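>>> One predicted model, sequence on top.
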Amino acid sequence: MRKASFADMNCSVAQSLEIIGEWWTLLILRDCFLGFRRFDDFVERLGISRNILTNRLDTLVGGGLLERRPYDEARNRYDYVLTDKGRALWPVLTALRQWGDEWILGAGNEPILLEHRDHGHTTTAHMACDVCGEALDARSVRAVPGPGATP
């Protein structure tokens, strides 16, 4: 079964889903943020078939989110390393994880916590306005047409 394509839709969310909108992709990215880089590590941790993993990694490399770096050229083996574009997805995955902690697993059942490296305390990430610093939520903002909007 072929998935729908959003390639012609003038929407940043839809365009993003063209690259990261498949569940294995988000789990691969999660593992990259946790420090895993090797094909066999992804297979073992995720239980993903090798052909699906190959396709997902190719999509992530082609989309500029991961970079292939050879570590054993004789055996054609690579590390998969997050690029700046890939690392920019950290807030997305963090928000998704925190949502799952709160609404799916429940308080006290979080499999992973964030520890602030500079201070050693656990923390959560929050969205804030880049101008005034106030916390943002769905009620404090509204969508307005941007420069790329179409009628």
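Received, thanks.

>>> from here on, contacts and neighbour counts on C-alpha atoms
Will do.

>>> show me the biggest helix of this protein in terms of residues.
For the chain, the longest helix by residue count, based on DSSP state H, is helix 50-62.

>>> next helix or strand past it?
Using DSSP states H and E, the helix or strand that follows helix 50-62 in sequence is strand 66-72.

>>> tell me which residues of the next helix-or-strand element following that next one are tucked away?
The helix or strand immediately downstream of strand 66-72 is strand 77-82, counting by DSSP H and E. For strand 77-82, burial by neighbour count (16 or more other CA atoms under 10 Å) applies to Y78, D79, Y80, V81, L82.

>>> From the residues you listed, pick the one nearest R68.
Using CA to CA, the shortest approach to R68 within the buried residues of strand 77-82 belongs to Y80, at 4.9 Å.

>>> Pretty sure the closest one sits against L66.
Yes. In this structure, Y80 is within contact of L66 by CA atoms under 8 Å, at 5.9 Å.

>>> quick one on the thing from earlier: format the buried residues of strand 77-82 as CSV; extra columns: distance to T59.
Converted to CSV, those look like this (distance: CA to CA, whole Å):
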residue, distance to T59
Y78, 15
D79, 15
Y80, 12
V81, 14
L82, 13
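
>>> another structure for you, compare them:
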Amino acid sequence: MGLFLNAAFDGTSWTESDEVQEPSSLGNGLTVSVHDSDIVWVSYAPSGPGEGVAWLHLTARACFGDDSIPPTDPDREAAGLTEWLASNWDPAGEVDDLPEVVRGFVVGDDDRPEEGASPFAEETLVSFLRAVRLPVPPTLA
């Protein structure tokens, strides 16, 4: 069985929960969720130019092969997440080429992990969090 994780970032630390948390409940919030080590999504509010959900590793639509799940726009979500990071997380300003770094992690429905990449979504999440200088939730540290 893979890892399941739901965590909310309040600007200083992570709070883990059994339930998926809405970032809007945190004001300018950020939450992450890992589902069975297969998919991971980062939710952010306010969402700016994106819908507020950026997928890392695989999208739910790709993982489950379910065309009833709305398609993703990785460019738009990367722009939204980049805007959130730049506006709400001061250390993100220290990341060279922040938009390119974020876009390098955000995936679309046709994207698959690169050959030789870890099969575990939580490792992708840890790499992303470190790249944008966010702390890592305790379960993943």
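Right, received. Where do you want to start? As the structure is a computational prediction, the values presented were derived from the model and not from experiment.

>>> Mind checking the TM-score on these two?
The TM-score (TM-score structural alignment, normalised by the length of structure 2) is 0.25; 61 aligned residues with a CA RMSD of 4.8 Å.

>>> got a list of contacts for the longest helix of structure 1?
For helix 50-62 of structure 1, the surrounding residues in contact (CA atoms under 8 Å, 6 or more residues apart in numbering) are I19, I20, W24, T25, F39, F42, V43, L66, E67, R68.

>>> Could you figure out how far that helix is turned away from strand 77-82?
50 degrees (axes from the mean of the first three to the mean of the last three CA atoms, to 10 degrees).

>>> Now helix 50-62 of structure 1: buried residues?
L53, R56, L57, T59, L60, V61.

>>> now the angle from it to strand 66-72?
Angle of helix 50-62 of structure 1 versus strand 66-72, following the same axes, to 10 degrees, is 120 degrees.

>>> Would you mind pulling up the elements that the top helix by length along structure 2 packs against?
What stands out as the longest helix in structure 2, according to DSSP H, is helix 74-88. If you count contacts as 3 or more CA pairs under 8 Å, 6 or more residues apart in numbering; DSSP states H and E, helix 74-88 of structure 2 packs onto strand 53-56, helix 98-105.

>>> try 6 Å this time
Judged by 3 or more CA pairs under 6 Å, 6 or more residues apart in numbering; DSSP states H and E, helix 74-88 of structure 2 is in contact with helix 98-105.

>>> quick one: contacts of the helix it packs on?
With contact meaning CA atoms under 6 Å, 6 or more residues apart in numbering, helix 98-105 of structure 2 is reached by L56, A78, T82.

>>> can you pull the contacts of the last one?
When contacts are counted by CA under 6 Å, 6+ apart, T82 of structure 2 is found next to P99.

>>> how close does it sit to A62 of structure 2?
In this structure, T82 of structure 2 and A62 of structure 2 are 23 Å apart, going by CA to CA, to the nearest Å.

>>> and what of the first one?
Plainly put, L56 of structure 2 is 12 Å away from A62 of structure 2 if you go by CA to CA.

>>> Those two: who's more crowded?
L56 (28 against 17; other CA atoms under 10 Å).

>>> can you count the residues close to W41 of structure 2?
Counted with other CA under 10 Å, W41 of structure 2 comes out at 24.

>>> and it, what helix or strand is that in?
strand 39-44.

>>> If we go by neighbour counts, what in that strand is buried?
Buried residues in strand 39-44 of structure 2, counted by 16+ other CA under 10 Å: I39, V40, W41, V42, S43, Y44.
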